[in-house]
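Asks: please work out how this folds:
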Amino acid sequence: MSDTFTHINADGNAHMVDVTAKSETEREARAEAYVEMAPATLEMIVSGKHHKGDVFATARIAGIMAAKKTSELIPLCHPLMLTKVEVELEAQPQFNRVWITSRCKLSGKTGVEMEALTAASVAALTIYDMCKAVQKDMHITGIRLLEKSGGKSGHFKV
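Replies: I've put the predicted structure just below:
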């Protein structure tokens, strides 16, 4: 683990890291999030009886769109040319939740961790938004990076 923050310069000011001299490498990151809810809410989603339509399809598209817009949402993130974004959603009725996983990939000079985390987060927020009329006390939990590869810091896996 590094003992310095890369987004803080010598004067203590926030800045965007200069990646000009970095080599392009294949980079990939995976993240996850959970949306915990009542069994009846989950059943409504899974059965397709939600009055707003296909919750999983909408959340998947929202997650993909969010990954592509990460640099517009997180102030010091570089705009990236993503080559792959996946968002998967799995109902886990035994835990009364939806498990969301995301995967982002590119060949570039900086990592895609923030894009993967943003995709999973926004997919979770979309599920909440679509279901809040039915249940307001849902919980979004467990947002975390699962794995990243490529770049100088190498491979990380939970």
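Asks: please count neighbours and contacts with C-alpha atoms only from this point.
Replies: Will do.
Asks: beyond the helix ranked longest in the chain, next helix or strand please.
Replies: Using DSSP state H to define each element, the chain has its longest helix at helix 113-131. Where DSSP states H and E defines the elements, the next helix or strand beyond helix 113-131 is strand 139-149.
Asks: ok, and what's touching the helix or strand following that following strand?
Replies: Next in sequence after strand 139-149, counting helices and strands by DSSP H and E, comes strand 156-157. The contact list for strand 156-157, computed with C-alpha atoms under 8 Å, 6 or more residues apart in numbering, reads Leu146, Glu147, Lys148, Ser149.
Asks: find the nearest non-adjacent residue to Ala91, please.
Replies: In this structure, Ala91 finds its nearest non-sequential neighbour in Val98, 4.5 Å apart by C-alpha to C-alpha, 6 or more residues apart in numbering.
Asks: for the protein, what spans make up the strands?
Replies: Along the chain, counting by DSSP state E, strands occupy 25-36, 84-92, 97-108, 139-149, 156-157.
Asks: I'd like to know which of those lies nearest to Val19.
Replies: Closest of those to Val19 is strand 97-108, at 9.8 Å (criterion: C-alpha to C-alpha).
Asks: measure how buried Ala62 is and give me the count.
Replies: 21 (other C-alpha atoms under 10 Å).
Asks: please generate a structure for the following sequence too, so the two can be compared:
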Amino acid sequence: MEKLTHMNEQGRAKMVDVTEKQETVRTAHAKSCVVLSKEVYENIIQLKMKKGDVLAVAQVAGIMGAKKTADVIPMCHPLSLTGVDISFSWQECEDGQYALEIDTYVKTKGSTGVEMEALTAASICALTVYDMCKAVDKSIVIGPTYLIEKTGGKSGHFKRQEE
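Replies: Model prediction:
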């Protein structure tokens, strides 16, 4: 049986030692989605939400989330990120609702990847949108959230196949 990398000799969780891993440039692109009503959409784009500019606050929250990933995901290594970028786009749904697509891009030069940082950034962005809009509509739906692409490291390049 193959030894599990995240378990110690007592079978308990441990943070993997990456000391000997080669430092490479590593990137990750993740995506999340927030589906909300036309009323909430209009309030966001017209900057009429009582808590302020929803997308500006969500963008900063996502960047902060990427930087704090190791604080909330127990086995993640603290990383020195060299770049975090977040972009938004809107899609009108067939049922009259609107989908906010969140794309996060994270980069570092290090010995472990940034997939979790990109996914955390996307998740925190989506949760911030919900938090800022819940007074108007609590039926907002978050998700799916997933990895689009990652580069660097021993496992190499991954790109999600379009469905």
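Asks: could I get the TM-score for this pair?
Replies: The pair, once superposed, lands on a TM-score of 0.94 when counted by TM-score structural alignment, normalised by the length of structure 1; 156 aligned residues with a C-alpha RMSD of 1.4 Å.
Asks: hmm, the residue nearest to Ala91 of structure 1 is touching Glu90, no?
Replies: Yes: using C-alpha atoms under 8 Å, Val98 of structure 1 is in contact with Glu90, at 5.6 Å.
Asks: who has more neighbours out of those two?
Replies: Set side by side, Val98 of structure 1 and Glu90 show more neighbours around Val98, with 23 against 13, by other C-alpha under 10 Å.
Asks: list the contacts for the aligned partner of that one in structure 2?
Replies: Counting by TM-score structural alignment, Val98 of structure 1 lines up with Leu100 in structure 2. Shown in contact with Leu100 of structure 2 (C-alpha under 8 Å, 6+ apart): Cys33, Val34, Val35, Leu36, Phe88, Ser89, Trp90, Gln91.
Asks: again, but for Gly151 of structure 1
Replies: Taking C-alpha under 8 Å, 6+ apart as the test, what Gly151 of structure 1 contacts is Glu24, Thr25, Glu26, Arg27, Lys109, Thr110, Gly111.
Asks: quick one: map the fifth one onto structure 2.
Replies: Residue correspondence to structure 2 (TM-score structural alignment): Lys109 of structure 1 is matched to Ser111.
Asks: how close does that match get to Val16 of structure 2?
Replies: In this view, Ser111 of structure 2 and Val16 of structure 2 are 11 Å apart by C-alpha to C-alpha, to the nearest Å.
Asks: of these two, which one has the most company?
Replies: More crowded of Ser111 of structure 2 and Val16, by other C-alpha under 10 Å: Ser111, with 20 against 13.
Asks: what is the burial count for the nearest residue to that one once chain neighbours are set aside?
Replies: Closest residue in space to Ser111 of structure 2, ignoring its immediate chain neighbours: Glu23 at 4.4 Å, by C-alpha to C-alpha, 6+ apart. When neighbours are defined as other C-alpha under 10 Å, Glu23 of structure 2 has 17 of them.
Asks: now for the longest helix of structure 1, which elements pack on it?
Replies: Counting contacts by 3 or more C-alpha pairs under 8 Å, 6 or more residues apart in numbering; DSSP states H and E, helix 113-131 of structure 1 is packed against strand 25-36, helix 55-68, helix 70-73, strand 84-92, strand 97-108, strand 139-149.
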